[in-house]
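A.B. asks: Sequence plus predicted model, see below.
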Amino acid sequence: MRSRYCAFVLEDADYLLATWHASRRPPDLAFAPGTKWLGLEVRDHRVVDAAHAEVEFVARSRQAGRAHRLHERSRFVCEDGRWSYLDGEMK
């Protein structure tokens, strides 16, 4: 989760797409211009089984002078020893 947050901060679309599960990966990513990321708080994590886990987080940002919060419970899957972002539920 932290590495994906850093990739959003750095606008590293290649990393984000590489860590997105192929079944749910978008064809490309666009970043909102002028977004300033302010912090990540990991609130909870849960191992579902050896190949599935969930992470609840809040990411804060500012865009055009307005504060935003992204609160999500993300699902990850491990295949061939590599974790990928599957999807998330907004809170």
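C.D. replies: That came through, no problem.

A.B. asks: drop to CA atoms for contacts and neighbour counts, all remaining ones
C.D. replies: Will do.

A.B. asks: just the helices in the chain please.
C.D. replies: 2-10, 13-18 (DSSP state H).

A.B. asks: a markdown table for the ones you listed, including mean neighbour count and distance to D87?
C.D. replies: Below are the helices of the chain laid out as a markdown table (neighbours: other CA atoms under 10 Å; distance: least, CA to CA, whole Å):
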| stretch | mean neighbour count | distance to D87 |
| --- | --- | --- |
| helix 2-10 | 14 | 13 |
| helix 13-18 | 16 | 13 |
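
A.B. asks: ok, second structure coming up, stack it against the first:
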Amino acid sequence: TGGVKPIIPDLLRQLDLLDYFETVVTSEDVTRQKPAPDIFLEAARRIGVEPQRCRAYEDTDLGMQAIRAAGMEAVDVRLMD
């Protein structure tokens, strides 16, 4: 997420979603921001999965560019009902 580290775990906990995530990577964990693929590549590295085997969900054009640059399958949540 492009969000800041201290907020994200609390937000996921409040939404009862934290247990679904093995790790959380924020913009604070990487040097280059979206549209660079760094944040998605770091997430794949942390969970030990090759980027080509990952699917990422995004709600911004820059994020979609970053996912594709990482070689991952990109899902644009703006197109979901």
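C.D. replies: Arrived safely, thanks for sending. Nothing here was measured: the structure is a model prediction, and the numbers come from that model.

A.B. asks: so what number do they get for TM-score?
C.D. replies: Here the TM-score for the pair of chains, by TM-score structural alignment, normalised by the length of structure 2, is 0.29; 46 aligned residues with a CA RMSD of 4.2 Å.

A.B. asks: quick one on the thing from earlier: between the helices of structure 1, which one is nearest to Q63 of structure 1?
C.D. replies: Q63 of structure 1 sits nearest to helix 2-10 of all those, at 12.7 Å, using CA to CA.

A.B. asks: Show me what the closest one is packed up against.
C.D. replies: Judged by 3 or more CA pairs under 8 Å, 6 or more residues apart in numbering; DSSP states H and E, the packing partners of helix 2-10 of structure 1 are helix 13-18, strand 36-49.

A.B. asks: before we move on, the earlier item: for W37 of structure 1, which of the helices of structure 1 is the nearest?
C.D. replies: helix 2-10 (6.0 Å).

A.B. asks: So which residues make contact with that closest one?
C.D. replies: 13, 15-16, 19, 36-37, 40, 59 (CA atoms under 8 Å, 6 or more residues apart in numbering).

A.B. asks: and that helix, how far from the chain's centre?
C.D. replies: Centroid separation for helix 2-10 of structure 1 versus its chain: 8 Å, with CA atoms, centre = their mean, to the nearest Å.
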